[in-house]
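Curious how this folds, go ahead:
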Amino acid sequence: MRPIDLAREHGLSAQAIRNYDDAGVLPPTERSEAGYRRYTPLHAQALRAFLALRGGHGHQQAMDIMRATNRGDTESVYRLIDAAHVALLAERDTRTEVEAALGGLSVTTPAPAHGSPLTVGELARRLGVHPATLRTWETHGILRPDRDRATGYRHYGPDCVRDAEIARQLRRGGYLLPQVAQFIASLREAGGAAALSAFLDSWQDRLTARSRNLLTGAAQLDTYLAMLDQTRHSRSRSGH
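Model prediction:
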């Protein structure tokens, strides 16, 4: 097969196939006397495996997996795949924690305060906590107060006050500081508690899609590994 023959199946260019070949994504390629690359069904399956792996692992890690596969380093292959599943599980757990934190809030999410920013003492009195607690929350990224350029004093604006109110509720619910920080970060990214619900749904959809992509990639890689084993066995029997 020619590069264009592999390319057509996936809507790629012949140059893309040559680039993947040079990058080590495909197994070693024989050349004709004229110097043209000759591809086989083994190369076609390697390309399918790489493109499928890319959906779940990303471009660079999919390349790393294929390179390790082609040099016979299956230990590295399995470690890379296992690491991806561990990372996905950790992200899934994080999402679950954020969702639980959202459910742990009071029905009415604290609205941002109006008026002038609060000082650390004023906010501490409002929440019924020690000022040192607010500084600890700041260290963990839960609060992001502004600073007065002249004095360096902290000023807690409306959004910061809202985050502090939520943090107090979560801490009373038994959540650890890293969990509170994760929730507040997700809340900021989503743009508010209402938007966070939609954000969590979208996040779940992304996790589900990635899990499915990892399965698809694993299936294609398994087929490729079986073909490699068969090819090596055939060469061993023929004495090559």
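
rest of the way, CA atoms for contacts and neighbours
OK.

can you map out the strands along the chain?
Listed in chain order, the strands of the chain (DSSP state E) span residues 30-31, 37-38, 146-147, 154-155.

Of those strands, flag the one that's most buried.
With neighbours taken as mean count of other CA atoms under 10 Å, those reach their highest mean count in strand 154-155, at a mean of 19.

Which neighbouring elements make contact with that one?
Taking 3 or more CA pairs under 8 Å, 6 or more residues apart in numbering; DSSP states H and E as contact, the helices and strands that strand 154-155 lies on are strand 146-147.

how about the strands of the chain, which one is nearest A195?
In terms of CA to CA, the element of the strands of the chain nearest to A195 is strand 146-147, at 24.8 Å.

now that closest one: how far from the chain's centre is it?
Averaged C-alpha coordinates place strand 146-147 at 32 Å from its chain's average position (CA atoms, centre = their mean, to the nearest Å).

Contact partners for the closest residue to Q182 other than its chain neighbours?
With sequence-adjacent residues excluded and distances taken as CA to CA, 6 or more residues apart in numbering, Q182 is closest to V98, at 7.0 Å. The contact partners of V98, taken as CA atoms under 8 Å, 6 or more residues apart in numbering, are 179, 182-183, 186.

Among the residues you listed, which ones are in helices?
Using DSSP state H, the subset of the contacts of V98 located in helices is 179, 182-183, 186.

Widest-spaced pair of those?
Among the ones in helices among the contacts of V98, the pair separated by the greatest distance (CA to CA) is Q179 and S186, at 10.6 Å.

Any figure for the gap between A68 and D146?
Distance of A68 to D146, given as CA to CA, to the nearest Å: 49 Å.

next one: L51
From L51 over to D146 the distance is 47 Å, taken as CA to CA.

ranges for the helices of this protein?
3-10, 14-22, 41-57, 59-70, 74-104, 120-127, 131-139, 158-172, 177-190, 193-238.

I'd like these as a markdown table, with distance to P28 appended.
Listed next are the helices of the chain as a markdown table, based on distance: least, CA to CA, whole Å:
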| stretch | distance to P28 |
| --- | --- |
| helix 3-10 | 14 |
| helix 14-22 | 8 |
| helix 41-57 | 9 |
| helix 59-70 | 8 |
| helix 74-104 | 17 |
| helix 120-127 | 65 |
| helix 131-139 | 53 |
| helix 158-172 | 57 |
| helix 177-190 | 46 |
| helix 193-238 | 12 |
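
compare with the first, here's sequence two:
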Amino acid sequence: MTPRSLRPVDLAREHGLSTQAVRNYEDEGILPPAGRSPSGYRRYTVAHAQALRAFLALRPGFGHRTAADILRAAHRGDTGTLFRLVDLAHADLLRERDTLDEVTAALGTLTAAPVPYDEGPGAQPTVGTLAHQLGLHPASLRKWEAAGILHPRRDPATGHRRYPPEAVREAYVARQLRRGGYPLARIKDFTDRLHDAGTTTALADVLAEWQSRLTRRSRAMLAAGRHLHGYLELVPLDPDQYQS
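Sure, this is the predicted structure:
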């Protein structure tokens, strides 16, 4: 075995993986095709080892699918697609940061005082009116109600939904959190906590959790760049060179 020839177990040990996981990554195209020994065993190179490092480093910040697509583009020398995928991921992260800023400002206002609405002081909007103000379809408000997030009252004369100030606030909160990617169950947990004495603490916890998640993703993306750059330095012009 030459110094540049590596076995699946050599790649696996570095990351605490099984050899089958390494073979699966090759089968999925995350690693480039390996050469074979005369007896049929897979032979990897330092380029395969670096490709695996790059993929595992990319995955926390970019997600499994995007990380895999980045490596596949690198294997075939498609730098246009590769850098587009990287740029799109960074743009998505920036959008989420902007949304967090908006949510932080909006929720700070919403939890401090009731939300004003167009029908005048003391009015309780209908589902259609509130949905229009939120830029949503009325079906979304009904879905949130079914999830236990909103608690409208029923007009005793018409049976129509009416939203008191607390329900209006919950609707605005839910919209902002949905824009931040939170699932309905998590939003329900938050709005439930808004009813408790610890409203300020609940808000701070949610925003801190969101900020922490973005920070972890940013740092993971930053760290992954070094490993991806290292792999691109090793990518051969001729893919058949992987198997030499």
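
What would you report as the TM-score here?
These two chains, once laid on top of each other, score a TM-score of 0.72 by TM-score structural alignment, normalised by the length of the first structure; 210 aligned residues with a CA RMSD of 3.8 Å.

if we can go back for a sec, of all the helices of the first structure, which one is nearest A150 of the first structure?
Here helix 120-127 is closest among the helices of the first structure (CA to CA), at 16.4 Å.

what angle sits between that closest one and helix 131-139?
Taking axes from the mean of the first three to the mean of the last three CA atoms, to 10 degrees, one finds that helix 120-127 of the first structure is oriented at 100 degrees with respect to helix 131-139.

in helix 120-127 of the first structure, what's buried?
Buried residues in helix 120-127 of the first structure, counting neighbours by 16 or more other CA atoms under 10 Å, are found at 120, 123-124, 127.

same thing with stretch 167-178 of the second structure?
Counting neighbours by 16+ other CA under 10 Å, one finds that the buried residues in stretch 167-178 of the second structure are 167-177.

Going by distance to R219 of the second structure, which of these wins?
If you rank those by distance to R219 of the second structure using CA to CA, L177 comes first, at 23.2 Å.

ok, that closest one - contacts?
By CA under 8 Å, 6+ apart, L177 of the second structure lies in contact with 103, 187.

check contacts around R168 of the first structure.
Neighbouring residues of R168 of the first structure by CA under 8 Å, 6+ apart: L127.

Tell me how far it lies from I142 of the first structure.
R168 of the first structure sits 11 Å away from I142 of the first structure, going by CA to CA.

quick one on the thing from earlier: right, so of the helices of the first structure, which gets closest to T151 of the first structure?
When the helices of the first structure are ranked by proximity to T151 of the first structure, the top entry is helix 120-127, at 13.5 Å, counting by CA to CA.

Give the aligned range of stretch 25-37 of the second structure in the first structure.
Stretch 25-37 of the second structure falls opposite residues 20-32 of the first structure when the two are matched by TM-score structural alignment.

Quick check: end-to-end length of the matching stretch?
The first and last residues of stretch 20-32 of the first structure sit 19 Å apart, counting by CA to CA.

count of residues packed around A62 of the first structure?
One way to gauge burial is a neighbour count; for A62 of the first structure, by other CA atoms under 10 Å, it gives 24.

do the same with the one 10 residues further on
Here the number of neighbours of G72 of the first structure (other CA under 10 Å) works out to 13.

likewise L88 of the second structure?
Neighbours of L88 of the second structure under the rule other CA under 10 Å: 13.

Tell me the residue in the first structure aligned with it.
In the first structure, the residue paired with L88 of the second structure according to TM-score structural alignment is A83.

One more: L214 of the second structure?
Residue mapping for L214 of the second structure onto the first structure gives L207, with TM-score structural alignment as the criterion.

Equivalent analysis for R76 of the second structure, please.
Matched to the first structure by TM-score structural alignment, R76 of the second structure sits across from R71.

That match: neighbour count?
Look at R71 of the first structure: counted by other CA under 10 Å, it has 11 neighbours.

again, but for A101 of the first structure
Tallying neighbours of A101 of the first structure according to other CA under 10 Å, which is how burial is gauged here, yields 23.

and what of D205 of the second structure?
The local packing of D205 of the second structure (other CA under 10 Å) involves 13 other residues.

now do L228 of the second structure
As a burial measure, L228 of the second structure scores 21 neighbours (other CA under 10 Å).

same question, the one 4 residues further on
For L232 of the second structure, the neighbour count with other CA under 10 Å is 18.

Spit out the contact partners of the aligned partner of it in the first structure.
Using TM-score structural alignment as the criterion, the counterpart of L232 of the second structure in the first structure is L225. Counting by CA under 8 Å, 6+ apart, L225 of the first structure touches T69.

Look up how far V77 of the first structure lies from L225 of the first structure.
When distances are taken as CA to CA, L225 of the first structure and V77 of the first structure turn out to be 11 Å apart.

Ok, A181 of the first structure next?
From A181 of the first structure to V77 of the first structure the distance is 34 Å (CA to CA).

go on, P110 of the first structure?
Taking CA to CA as the criterion, P110 of the first structure is separated from V77 of the first structure by 49 Å.

who's more crowded, the two?
When P110 of the first structure and V77 are compared on other CA under 10 Å, the one with more neighbours turns out to be V77, at 19 against 16.

Does the more buried one touch M63 like I think?
No: with contact defined as CA atoms under 8 Å, V77 of the first structure does not reach M63; the gap is 10.6 Å.

one step back: export the strands of the first structure to CSV and append columns for distance to L221 of the first structure.
CSV is the format used below for the strands of the first structure (distance: least, CA to CA, whole Å):
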stretch, distance to L221 of the first structure
strand 30-31, 22
strand 37-38, 21
strand 146-147, 51
strand 154-155, 55
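
For T216 of the first structure, which of these is the nearest?
Evaluated over the strands of the first structure, closeness to T216 of the first structure peaks at strand 37-38, with 27.2 Å, by CA to CA.

tell me what that closest one is packed against?
Other elements packing on strand 37-38 of the first structure under the criterion 3+ CA pairs under 8 Å, 6+ apart are strand 30-31.

mean shift of the strand it packs on relative to the second structure?
In the superposition against the second structure, strand 30-31 of the first structure averages 0.4 Å from its aligned positions (mean CA distance after the TM-score superposition for the first structure).
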